[in-house]
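Student: The following comprises the amino acid sequence and a computationally predicted model.
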Amino acid sequence: MPPAADIGSRVLLRRLRQVMAQPGDPQARLDRIVSVIATNMVAEVCSIYLRRDEAMLELCATEGLRAEAVHRTRFRYGQGLVGRIAQRAEPLTTTDAPRAPGFEYRPETGEEIYSSFCGVPIQRLGKVIGVLVVQNAAAREYTEDEIDALEVIAMVIAEMADAGQLTGEGFDLARSAPKTYQGVAASDGAAIGPVHLHEPKLAISNPFTDDVEGERARLDASMVDLRHEVDALVAADLAGAPAEYREVLEAYRMFAHDKGWLRRLHEAVASGVVAEVAVERVQSAARSRMERAANPYLRDRLHDLDDLANRLLRRLNGGVGGETPQGAILVCRTIGPGELLDHGGRIAAVVMEEGAVGSHAAIVARALAIPMVVGIERIVAEAENGDAMIVDGDRGEAFLRPPDNLADAYREKIASAKEAEARYREIRGQPAETRDGAHVALHINAGLLSDMPNLHDVGAAGVGLYRTELQFLTRPTLPRRADQAALYGRVLDAARGAPVVFRTLDIGSDKVLPYMRRPLEENPALGWRAIRVGLDKPFALKMQAQALLRGAGARPLRVMFPFIAAESEFYAARDIVTETHARLQKLGYTVTDDLKVGAMLETPSLAYASDSFFSDVDFLSVGGNDLLQFFFAADRGNERVRRRYDTLSASYLGFLRAIIARADAAGTPISFCGEAAGRAEEAVALAAIGFRALSMRPASIGRVKFALRAVELQAARSIVDEAIAGGAAARPAIRAMLARAGAL
């Protein structure tokens, strides 16, 4: 037999359903709701506060407090007991409210006579949109069952409010007002389109149920399907996969089979709500707890719980998720590269709550020329499917439900960009040669086989950086040696003789393999990553070297090691590649006689390596993204410090010029690879200090070639030399020169 508390909750929910079925405006519904709750809870006061705007809660209905306080009494988030509940997203109870920490007296309410206080957040998908409060004059300890019942009621109120059934003019719960968000630019470009939520919110027309047993059976059947899917995932072919992968999947399966999770879902259904509402309620509570956890590993596990809850919701809804509309703006908390690729060419831009400029999702977005903005908090809760949105990947901004004049301005900007692309296509077959005859080889950065047609489409000279880790990041299991070799062979086939530089596996920091346990590090960008992982796990580096050599066959092969900080690391990694080459030859494999091994210079320390290193390395590529952040000690994923430092500052350009001089003296080819290479001003300045090869994303080739062909390199060199000598940034003068040439 169900507990008495469950029966009481169901009776109350049945009465609320009757209230909602009665005619009347939103205020009348709210007034009836607080009356029903007060009667059922034997409370002298019941009040509902709803969000007026992003920072303010307003008393919208009350039974017991003075009527004149309605729509007059307001609390900011964090202010008073009500504001504390909204800010912390957790219940608060006390038997002596006037003396409770944070209490604020509002004379218009007359609540000073009520000592006992119990309030719970009204939240939808993790976003607090209000607070539900009951009060009594006498000292009263509210039981856990009573608090639980209030949370169920608050969840139902949230569903009603989200559907616009409880609010009138001036409230943004229906989220119809325009909003502007500042995030971090992760992939440039601009786009306008309808919002498409990566995990769509479910439209639940009726959150109540009288058939508790039927809902429990529906929940159990969907849970069985979910567990079978997870079990099949764990039982998949894991040949060659490391132990970390099995541990991650086993932890994921443990969550799916957690009896406590199922028990909490059953308890929520027993209160009289449908299974979908039960899942959302349990997940909202878990999210509130885990987002406050100090342990990063526990916070990361929230993604596992979210994923399982979303999978369960899809099963409850018959697998309905909705296909991504063409030209949509994908809005999500986080997304992996494989999931991003699943959306194909349908999306126009991506907006994420989490993520970083250097994340593998951002790398894929840049490779696909998809504008992306990351670090926008609460966008998933604020946006609705179909909402209009503008994404500015250049400025790191997003505009939700923008006004018409702003949308018109961005349409003009996008049209101008398309016109510029048409001009760039006209010079696709022409060399990147300055007006005074200096030639600069422009290469593309790639990481997917689908990137390779861009090599010829944009008129690039080759692939300056092929990110081999994307093959690892987009798969749930470690790719086999044969699969790696086949991919590398197809990449060289697609290059049709153009040079391709393969960078060995660059993982760690914010690029974590799905089957690799992420180490807890204070500063992951400075931690166990890239070549450090390869040297500590020589089997993986050796296996990749074998795959590269087999995939290349007799064709020329260029291999480059990432994040070399000491020359000894280069020599140790080179030995693994050369020994693998010799062993394959001995075993009778067809391997190249033209093997070149290089390094990425991404740390200031390598700039001061010995002369012998600069002579021994076959080629160098300056990794501008990492080098810039280490040179200025400014995290490139932190918008507050990232933009304080200029790539064209005198100190940085002088440092790069000194590196070029050392490479030239040793006769070692050197190139520049990074986001800066793809911007016209930076590209001209980099060429002026001596770089004759630049590597960038394919979409940048056209504008860089156009800019280089419009200027005289000697004039640019004079500007840069003067800036370095005077300690000033070269950007203003370079920009003015490009503007005069019509190349901006």
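Tutor: Perfect, I can see it now.
Student: Going by C-alpha atoms from here, please, whenever you check contacts or count neighbours.
Tutor: Will do.
Student: Where does the residue lying farthest from the centre of the chain sit: helix, strand or coil?
Tutor: Among the C-alpha atoms of the chain, the one most distant from their mean position (C-alpha atoms, centre = their mean) is that of residue 138, at 49.5 Å. Under DSSP: H, G, I helix; E, B strand; the rest coil, the three-state class of residue 138 is coil.
Student: isn't it right next to residue 97, touching?
Tutor: No - contact between residue 138 and residue 97 fails when scored by C-alpha atoms under 8 Å: they sit 11.1 Å apart.
Student: residues shared between the contacts of those two?
Tutor: 114, 115, 116 (C-alpha atoms under 8 Å, 6 or more residues apart in numbering).
Student: hang on, the earlier thing: need the contact list for the residue farthest from the centre of the chain.
Tutor: Contacts for residue 138 (C-alpha under 8 Å, 6+ apart) come out as 114, 115, 116.
Student: Report the separation between the closest residue to the first one other than its chain neighbours and residue 399.
Tutor: For residue 114, ignoring the flanking residues on the chain, the nearest one in space by C-alpha to C-alpha, 6 or more residues apart in numbering is residue 137 at 3.9 Å. Spatial separation of residue 137 from residue 399 under the definition C-alpha to C-alpha, to the nearest Å is 47 Å.
Student: out of everything not next to it in sequence, what's closest to residue 570?
Tutor: residue 564 (6.4 Å).
Student: again, but for residue 377
Tutor: residue 353 (5.0 Å).
Student: try residue 594
Tutor: residue 556 (4.8 Å).
Student: count of neighbours near the one you found?
Tutor: Look at residue 556: counted by other C-alpha atoms under 10 Å, it has 18 neighbours.
Student: and it, what does it touch?
Tutor: Each residue near residue 556 by C-alpha under 8 Å, 6+ apart is listed here: 592, 593, 594, 595.
Student: Export those residues as a markdown table, with columns for distance to residue 444 and neighbour count.
Tutor: Formatted as a markdown table, the contacts of residue 556 follow (distance: C-alpha to C-alpha, whole Å; neighbours: other C-alpha atoms under 10 Å):
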| residue | distance to residue 444 | neighbour count |
| --- | --- | --- |
| 592 | 23 | 16 |
| 593 | 25 | 12 |
| 594 | 22 | 10 |
| 595 | 21 | 18 |
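Student: Format those residues as JSON lines; extra columns: distance to residue 721 and secondary structure.
Tutor: Output for these, formatted as JSON lines (distance: C-alpha to C-alpha, whole Å; DSSP: H, G, I helix; E, B strand; the rest coil):
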{"residue": "592", "distance to residue 721": "43", "secondary structure": "coil"}
{"residue": "593", "distance to residue 721": "42", "secondary structure": "coil"}
{"residue": "594", "distance to residue 721": "38", "secondary structure": "coil"}
{"residue": "595", "distance to residue 721": "37", "secondary structure": "strand"}
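Student: let's bring in a second model and compare:
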Amino acid sequence: MAEEFQTDSRKMLGRLREVMAEDSHGQQRLDRITRLIASSMYTEVCSVYLFRDAETLELCATEGLKPEAVHQTRMRLGEGLVGRVARTGKQVNTADAPKEQGFRYMPETGEEIYSAFAGVPIQRLGETLGVLVVQSKDSRKYNEEEIYALEVVAMVLAEMAELGAFVGEEAALSARHTKPRLFKGSSGQEGSAEGHVWLHEPRVVITNPIADDPVRESQRLNEAVEQLRVSVDQMLAGAATGDAEQLQVLEAYRMFANSKGWMRRMEEDISRGLSAEAAVEKEQTQARQRLSQASDQYLRERLHDLDDLSNRLLRILTGQGKETGAEMPADPILVARNIGPAELLDYGRSLRGIVLEQGSVGSHAAVVARALAIPLVINAPEITNEALNGDHIMVDGDQGVAHLRPEDTVVTAFRDKIAMQAKAQERYASIRDVETVTQCGTRISLTMNAGLMADLPSLENSGAEGVGLFRTELQFLIRNKMPTRSELSSIYKHVLDSAGGKRVVFRTLDIGSDKVLSYMKPADEPNPALGWRAIRVGLDKPGVMRMQLQALLRAANGRPLTVMFPFVAQYDEYRAARAEMDKAIERERILGHALPESLEIGAMLETPSLAFAPKRFFEEVQFLSIGGNDLKQFFFAADRENERVRKRYDTLNVSFLTFLQGIVERCEETNTPLSFCGEDAGRPLEAVCLAAMGLRALSMRPASIGPVKSLLLRVDLGAVRQVIEEAAVSGEQSVRRAVLEHLRNMS
């Protein structure tokens, strides 16, 4: 029986391929397909519903319902049994459809009350494109083999929809990969860029989902899998001396690559008429569905492993991907699901912009993008499924949107915006060497944040007075093993050399939370942002801290050196870290190495607790830098990686400004130098308010210095402070509106 069904399945897919090969319009193709499925499965109704937009399904073809209902009958996502299949991505198979929860009768289709109903999602790699439905008057459930046949056909329909096979003069939906698309994400790095798509991991396009020679397809699959296994074994051999974590990941790869169940399911798909490529992708799609809903975190994480292996296997079978030798466009906009810092650095400044499906404002990729001053949009869902290499794309990092294949009106408006930004940059360049002195005569120091060698040319070009924050962890994150003391010393020496005598504030290793080293076993913590990170790691692993401090001392080689410790929550932590520096200095003295001409040791104030430290702490620490990004999230108890809450609270909230004022007053009492470092320092409106609250040093990304300086030169901080105080007295929650109105009326 199974063999007979497989033969029938192959026949149906063979007929399906013939239909697709016909020279006919897209609607005619769909109509033929529904008739073919209905006759092959001996059922009264077969219908295809496709998404018209993200929330609406449209009846696009039917056999058994009224032809005039095609392109007229629509339903919302989740509405009726069809909408349920589309929303959940799971099949519905029932012998008594009217009694199913959510059943919707659609009289406009002329349908009778059909008892039997089976609906399967038309999916490709986790994205649901529509629903394939069969119905029958008989009160019966469709058997396992029939449902399997529907799944196979639905998968082929998904591939055909991807290739635009249903596009015709009468089709409701246009071909994918041809229409303009707007992707709304979040801003990871400000700026605007126009260019052409370069996919970090190009999607594999399957042009032959149906095959007529199962033996040959099975042979192709086995040869490709063997090649895959060899490559995994080679990776394991190369990592034999690596750490246990990396080996565990590669062992998981080998487990999947050698899975008999995985091979058996793909060979069964081939026996029913699918090509080797289509069989791999069908199993990948279904595994995604299973693993993404698993309650076990470990199983969900293995989805990435299986995805990677499936994609490798598909590239072997199709010859597509990076191995094809495709050339990067001259104006590349990188599009990826996600990307690590080392991979992003490999691209370097050749990129015009970056769009990621995932990522966060504090991710490694965002940090590197800021260092390279590349516009970045994060959390842009489905763009890797929609974009193709070479597509025209415009990235608006300010608004967090990407225009893929934009219309002419969008192109014109976008180019106007870029031209205006270029004029503004010319204006900022003219004040590059001007001291930042406000209209009331207050001197504000503007420095830049850095962390990569690529940042250093910006020190001169931006007009920054120095480096207010050099993130040393990036040199650890971009490696696959711990850097040596001599490597670090060489890097830090180069930084000091490039600074040309300007002050550089080196922040010691700030790892943990979202910054996890691949060669250090991550701590299993429910809330890593509040866990084992930064100075806590350094004090628990003093060997790493000592090595870094020694590298900094040797890099200075007698020159002035400034070091600060991150995430200090209480006085004792600062004293312990300072003691480690004293030990490092003594060791260097004994070894006869040159000691710094002067040494400043400070701390970052990123936790509210440190603002209430004993007065002795403020007297002892040589400078403080407010880490605005972390301090803000802890002050408002709002995770800055959580898009639902991170924008809910305003930096210019009266409560937060009052808290900052308290820190300023404590530092003034002990004459402790204080600066503010973070994204908000680089936003002109926020920078003016921070300066009005008494902060006289701001550190930001290089590209922000021009806009911030331009506004500070034109304001009277006393007047701004008065506006802030009046807004606070009036009961305003945020002073943003009042200050913005004041700035608009300045001229």
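Tutor: Yep, it's here. Every value quoted in this text rests on a predicted model; they were computed, and no experiment measured them.
Student: quick revisit: just tell me what the residue nearest to residue 377 of structure 1 corresponds to in structure 2.
Tutor: Using TM-score structural alignment, the partner of residue 353 of structure 1 in structure 2 is residue 357.
Student: Isn't that match up against residue 385?
Tutor: No - here residue 357 of structure 2 does not reach residue 385: they are 10.0 Å apart, not a contact under C-alpha under 8 Å.
Student: The single longest helix found in structure 2 vs structure 1, average offset?
Tutor: Using DSSP state H, we find that the single longest helix of structure 2 is helix 214-238. Once fitted to structure 1, helix 214-238 of structure 2 is off its aligned match by 3.6 Å on average (mean C-alpha distance after the TM-score superposition for structure 1).
Student: which residues of the stretch 551-700 of structure 1 fall in helices?
Tutor: Secondary structure of the stretch 551-700 of structure 1 (DSSP state H, counting those that start in this stretch): helices at 567-586, 611-616, 624-632, 639-642, 650-666, 680-688.
Student: and for the shortest one, what are the contacting residues?
Tutor: With C-alpha under 8 Å, 6+ apart as the test, helix 639-642 of structure 1 has contacts from 183, 184, 629, 634, 635, 636.
Student: same thing but 7 Å
Tutor: Applying C-alpha atoms under 7 Å, 6 or more residues apart in numbering, the contact partners of helix 639-642 of structure 1 are 184, 634, 635, 636.
Student: one step back: out of the helices of the stretch 551-700 of structure 1, nearest to residue 419 of structure 1?
Tutor: helix 680-688 (16.8 Å; C-alpha to C-alpha).
Student: And that closest one, what does it pack against?
Tutor: Judged by 3 or more C-alpha pairs under 7 Å, 6 or more residues apart in numbering; DSSP states H and E, helix 680-688 of structure 1 is in contact with helix 701-710, helix 713-726, helix 731-740.
Student: Go through those and name the closest to residue 145 of structure 1.
Tutor: Minimum separation from residue 145 of structure 1 across those (C-alpha to C-alpha) falls at helix 701-710, 63.9 Å.
Student: That closest one corresponds to what range in structure 2?
Tutor: Against structure 2, helix 701-710 of structure 1 falls on residues 705-714 (TM-score structural alignment).
Student: Check which helix or strand the aligned residue in structure 1 for residue 414 of structure 2 maps to.
Tutor: Aligned against structure 1 by TM-score structural alignment, residue 414 of structure 2 finds its counterpart in residue 410. Here residue 410 of structure 1, judged by DSSP states H and E, is contained in helix 404-426.
Student: buried stuff in that helix?
Tutor: 407, 410, 411, 414, 420, 424, 425 (16 or more other C-alpha atoms under 10 Å).
Student: before we move on, back to that, what comes up buried for the longest helix of structure 2?
Tutor: Residues of helix 214-238 of structure 2 classed as buried: 214, 217-218, 220-221, 224-225, 228-229, 232-233, 235-236 (neighbour count, 16+ other C-alpha under 10 Å).
Student: isn't there a strand covering residue 208 of structure 2?
Tutor: No - looking at residue 208 of structure 2 with three-state DSSP, it is coil, so not inside a strand.
Student: quick one: the aligned partner of it in structure 1 and residue 14 of structure 1, what's the gap?
Tutor: Using TM-score structural alignment, the partner of residue 208 of structure 2 in structure 1 is residue 206. Computed as C-alpha to C-alpha, the residue 206 of structure 1 to residue 14 of structure 1 distance reads 12 Å.
Student: ok, these two, which is more surrounded?
Tutor: Legend: neighbour count by other C-alpha under 10 Å for residue 206 of structure 1 and residue 14, higher for residue 14 (17 against 13).
Student: That one in helix, strand or coil?
Tutor: Following three-state DSSP, the label given to residue 14 of structure 1 is helix.
Student: what residues are up against the closest residue in space to it that isn't next to it in sequence?
Tutor: In space, and not counting its chain neighbours, residue 14 of structure 1 is closest to residue 208: 7.5 Å by C-alpha to C-alpha, 6+ apart. Contact partners of residue 208 of structure 1, counting by C-alpha under 7 Å, 6+ apart, are 13, 272, 273, 274.
Student: one more time with 10 Å
Tutor: 10, 13-14, 16-17, 156, 269, 271-275, 277 (C-alpha atoms under 10 Å, 6 or more residues apart in numbering).
Student: tell me which of those is nearest to residue 30 of structure 1?
Tutor: The closest of the contacts of residue 208 of structure 1, once distances to residue 30 of structure 1 are taken by C-alpha to C-alpha, is residue 16, at 10.3 Å.
Student: what about the aligned partner of the closest one in structure 2, distance to residue 40 of structure 2?
Tutor: Matched by TM-score structural alignment, residue 16 of structure 1 corresponds to residue 16 in structure 2. Distance, residue 16 of structure 2 to residue 40 of structure 2, using C-alpha to C-alpha: 11 Å.
Student: got it, and residue 743 of structure 2?
Tutor: Taken as C-alpha to C-alpha, the span from residue 743 of structure 2 to residue 40 of structure 2 is 72 Å.
Student: Over to residue 260 of structure 2?
Tutor: Residue 260 of structure 2 sits 32 Å away from residue 40 of structure 2, going by C-alpha to C-alpha.
Student: Can you show me the strands along the stretch 301-450 of structure 1?
Tutor: 328-332, 347-352, 372-374, 388-392, 397-400, 441-446 (DSSP state E, counting those that start in this stretch).
Student: one step back: okay, the helices of the stretch 551-700 of structure 1 in CSV with distance to residue 170 of structure 1 and mean neighbour count next?
Tutor: Listed next are the helices of the stretch 551-700 of structure 1 as CSV, based on distance: least, C-alpha to C-alpha, whole Å; neighbours: other C-alpha atoms under 10 Å:
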stretch, distance to residue 170 of structure 1, mean neighbour count
helix 567-586, 62, 16
helix 611-616, 67, 16
helix 624-632, 45, 19
helix 639-642, 33, 15
helix 650-666, 52, 18
helix 680-688, 46, 24
